[in-house]
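Peer 1: Turn this into a structure:
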Amino acid sequence: MLQGKRIIVGVTGSIAAYKTALLIRLLVKAGAEVQVVMTAAAREFITPLTLGTLSKRPVAGEFVSDAASGTWTNHVDTALWADIIVIAPATAHTLAKAANGICDDFLTAVYLSARCPVFWAPAMDLDMYKHGSTRENIRKLESYGNRFIQPGFGELASGLVGEGRMAEPEELVAQIGAYFSQSSDWAGKKVLLTAGPTQEAIDPVRFISNHSTGKMGYALAAELARAGAVVTLVSGPTALSVPHPSVRRLDVRSAKEMFEACDRLFDEQEVVILAAAVADYTPLVVATQKIKKKEDVFNIELTKTVDIAATLGQRKKPGQWLVGFALETNDELDNAIQKRLRKNLDLIVLNSLNDAGAGFGYDTNKITIIGPDGHADFPLKSKKEAAADILQAISRLAFPPK
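Peer 2: A predicted model of the protein is given here:
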């Protein structure tokens, strides 16, 4: 999957820079074109001669290559050349600069000019990695659509033992290859995705809703867009912004509006992922004026909403793939299996409110993906990482190797 891919490898000032030599060697061996960009601090740990020889291209790192002639290196052209940028090792210093838009060297200028996916492979001591400022910088970069390849656990240069070792070159190459593999699966595919809660009006002031924030659905939309899919996101009310410039977002409020949008768009889609938390019931009558607080006991008569998943499941045609979600509090696996069969879903993603860190409002999720051949459990991960797992599961089912 790396044959002919253009990859910028950014190198910052860490002892882990010695691993970058092998990373570049493996990428070139796999057929990739590699352009190395080094910071001044990185040159104190490994020489440009070494990395330039391995990449077969002159190393970049200075804006002006020849002051006498006025020759300069165009950071914009460098950034736009790349299919992907991998910053390995990524120090706490460079993470902080990138997260806050500080552009004082060639590498950060390339980063801020990039339109391609950016992967970071952190390398630092465990207390630096766990520090609140570093965690916040990582969170900010992820919110910009950047991806992180988690550091390993082991002995660090300080002599301490813990998390902070840069991922091994073989793992970095595997994750880069997986990205390009997934991207080719999804490129050009039309995907309809729902996310967020619905709000069912009681009167002009009040409504019935749930605790969904839309984070899982928006993480899926971002991953799909980065993989090249044509994404239409039907979103209930949420504070989240559009997760990727290419995502088309349609805002709805009620379960009825969400169904009508899905019903209108369904036939032209190749994959439909229903991640929204849609109300099962809605008030039978909506008051036209604000209801005053008078009675000690106040009853609202409710009626069922249209079951979007079941309705679309009945209409599904060969070549269409339908994925649902199940949030359960008891008998989780059995309930999710029955829901998949009952609604004619190809896959269903289960999470439980009994799992710490999963469910509404968290930036993490612990999922089980259930399909026709059984189920797979995944550990607690960021919702971004969970989204990648879900897309890989769909790819294996819908787009198997030919």
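Peer 1: use CA for all of it now, contacts and neighbours both
Peer 2: OK.
Peer 1: Report the buried residues of the one helix or strand residue 176 maps to.
Peer 2: Assigned by DSSP states H and E, residue 176 belongs to helix 169-186. Residues of helix 169-186 classed as buried: 169, 172, 173, 176, 177, 179, 180, 181, 182, 183, 185, 186 (neighbour count, 16 or more other C-alpha atoms under 10 Å).
Peer 1: To compare with the earlier structure, here is another sequence to fold:
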Amino acid sequence: MRYHLHGKHLVLGVCGGIAAYKSVELLRHLVKEEAVVRVVMTDNAAHFVGPITFEALSHTPVCRNLFAISDEAAVQHIHWAQEAEAVVIAPATANIIGKLAGGIADDALSTFMLAVTCPVLICPAMNTHMYESKAVQRNLTLLKSYGYTILDPGAGELACGTTGPGRLPDPAIIFDALVDLLTPKDLEGRKVLITAGPTREAIDPVRFITNPSSGKMGYAVARAAAMRGAQVTLISGPTALAPPLNVCVLPVTSAAEMAAAVLGQMDGHDIIIKTAAVADFRPAAVSDLKIKKEQAQLSIALERTQDILKAVGERKKNQILVGFAAETHDLDAFATGKLKAKNLDIIVGNLIGPSDAGFCADTNRATLYFSNDTREQVDLMTKADLAHLLLDRIVGLAN
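Peer 2: You can find the predicted model right below:
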């Protein structure tokens, strides 16, 4: 199942930069997941966001000054370091990056970090020229060699007026990177090919045949596989979704384009998961010009598209192949029929219609059918959780 932060002991380090306000939103994300979060701030960070804000959200004292005898957090900072299951520093300034690279311990955060033995995520945020300087790049390389994970900054117009890399990523991206860091890597070394979204079959330059697939399920599977250490290629039809973190996305539009991409990529992958809702039919002829209403026929001749899943099933060699079946009725019969006819290892079947499951919903309920004639009923859950449950079953087959 998906890695949850519930009950995990985390430490959030906050440095003095304009992006410190994003740390507040990150803390909200972590607390919402019911993680136990403690905050260590530099003195400069307090010029941007007051410690009382972090204390109110984390429900724990903030550690700022190691020499404040009355500061309970200062006395406990070594205990925090021993108890922490992960540390994230966001924003990480050039100053703290240099201190960590050089082993300097002259304030609460840098001293705390020398005692840390858990995974660490560093999120640099600074002026573009500072970030690109040889000194900062050398220090980041050193931190990577120490085993720290570096989340590259975003690019754009910065508060200082420059344009380029140096922007602290959105809190949701930092959150995902932290979950990545803590997720067991049971797919490390595996190559996974995933399809997602709908296809569009052109009628003329402005009209096409498609379906309501949002791509959410396929993107969730791609994200989950990448979190678990796989090298993931996602072949995606047209969607409104952002590319998943650490996933190579190959965009396609039509069923023919998807077929060419899948069949061209499949030999290099250990696991193939086809969640895409590929059109079964396309217009037999496509007009080069927009068809005017006065000239339009009331019927369109259709022809079948290639059955990509069947073609992959016929060609697979020691690969795990997973398909999806969205049906309006007789799910068991149709899903088990596809499982056998297309040489699948698993097929995920679900009934379309309920508003809380299916194409555009963030949740789904399904039945997993296996090639050994067993099945598993899955109650309503998020598509992210279903993605991890499916990968759990795939890992079981692969091992």
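Peer 1: What's the TM-score once they're superposed?
Peer 2: The TM-score (TM-score structural alignment, normalised by the length of the second structure) is 0.62; 291 aligned residues with a C-alpha RMSD of 4.1 Å.
Peer 1: rewinding a little: wait, which of the buried residues of helix 169-186 of the first structure is closest to residue 260 of the first structure?
Peer 2: residue 186 (25.6 Å; C-alpha to C-alpha).
Peer 1: Just the terminal-to-terminal distance for stretch 360-372 of the first structure.
Peer 2: Taking C-alpha to C-alpha, to the nearest Å as the measure, stretch 360-372 of the first structure stretches 27 Å from start to finish.
Peer 1: And stretch 367-377 of the second structure, by the same measure?
Peer 2: Length of stretch 367-377 of the second structure, first residue to last, C-alpha to C-alpha: 5 Å.
Peer 1: who's in contact with it?
Peer 2: Stretch 367-377 of the second structure is contacted by residues 335-336, 339-340, 344-350, 366, 378 when judged by C-alpha atoms under 8 Å, 6 or more residues apart in numbering.
Peer 1: Tell me which of those fall in strands.
Peer 2: Counting by DSSP state E, the part of the contacts of stretch 367-377 of the second structure found in strands is 346, 347, 348, 349, 350, 366, 378.
Peer 1: Show me the helices in the stretch 151-300 of the first structure, by range?
Peer 2: For the stretch 151-300 of the first structure, the helices defined by DSSP state H, counting those that start in this stretch occupy 169-186, 215-226, 255-265.
Peer 1: so which of those helices gets nearest residue 300 of the first structure?
Peer 2: So among these, helix 255-265 is nearest, using C-alpha to C-alpha, at 17.4 Å.
Peer 1: Buried ones in that closest one, by neighbour count?
Peer 2: Quick answer for helix 255-265 of the first structure (16+ other C-alpha under 10 Å): 255, 256, 258, 259, 261, 262.
Peer 1: sorry, back to before: between the helices of the stretch 151-300 of the first structure, which one is nearest to residue 197 of the first structure?
Peer 2: Across those, the minimum distance to residue 197 of the first structure, taken as C-alpha to C-alpha, is reached by helix 255-265, at 8.8 Å.
Peer 1: how far apart are the closest one and its match in the second structure?
Peer 2: Average distance, helix 255-265 of the first structure versus aligned residues of the second structure after superposition (mean C-alpha distance after the TM-score superposition for the first structure): 0.4 Å.
Peer 1: neighbouring contacts of that helix?
Peer 2: For helix 255-265 of the first structure, contacts defined as C-alpha under 8 Å, 6+ apart pick out 192, 198-200, 234-236, 252, 278-279, 305-306, 308, 312.
Peer 1: among the residues you listed, which two are most distant?
Peer 2: Greatest spatial distance among the contacts of helix 255-265 of the first structure (C-alpha to C-alpha): 192 and 200, at 22.5 Å.
Peer 1: Help me confirm that residue 164 of the first structure comes into contact with residue 121.
Peer 2: No: Residue 164 of the first structure lies out of contact with residue 121 (C-alpha atoms under 8 Å); the separation is 9.8 Å.
Peer 1: if you count what's nearby, which of these two comes out ahead?
Peer 2: The neighbour comparison of residue 164 of the first structure against residue 121 (other C-alpha atoms under 10 Å) goes to residue 164, with 24 against 21.
Peer 1: Just give the number of residues close to residue 379 of the second structure.
Peer 2: Using other C-alpha under 10 Å, residue 379 of the second structure is surrounded by 12 other residues.
Peer 1: which residues sit in contact with the closest residue to it other than its chain neighbours?
Peer 2: Of all residues not flanking residue 379 of the second structure in the chain, residue 365 sits nearest, at 5.1 Å (C-alpha to C-alpha, 6 or more residues apart in numbering). Each residue near residue 365 of the second structure by C-alpha under 8 Å, 6+ apart is listed here: 350, 357, 378, 379, 380, 381.
Peer 1: Show me the strands in the stretch 151-300 of the second structure, by range?
Peer 2: For the stretch 151-300 of the second structure, the strands defined by DSSP state E, counting those that start in this stretch cover 154-157, 163-167, 191-196, 201-204, 207-209, 231-236, 247-251, 271-274, 281-283.
Peer 1: Let me have those strands in JSON lines, extended by distance to residue 101 of the second structure.
Peer 2: Conversion of the strands of the stretch 151-300 of the second structure to JSON lines gives the following (distance: least, C-alpha to C-alpha, whole Å):
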{"stretch": "strand 154-157", "distance to residue 101 of the second structure": "22"}
{"stretch": "strand 163-167", "distance to residue 101 of the second structure": "19"}
{"stretch": "strand 191-196", "distance to residue 101 of the second structure": "34"}
{"stretch": "strand 201-204", "distance to residue 101 of the second structure": "54"}
{"stretch": "strand 207-209", "distance to residue 101 of the second structure": "56"}
{"stretch": "strand 231-236", "distance to residue 101 of the second structure": "30"}
{"stretch": "strand 247-251", "distance to residue 101 of the second structure": "29"}
{"stretch": "strand 271-274", "distance to residue 101 of the second structure": "39"}
{"stretch": "strand 281-283", "distance to residue 101 of the second structure": "59"}
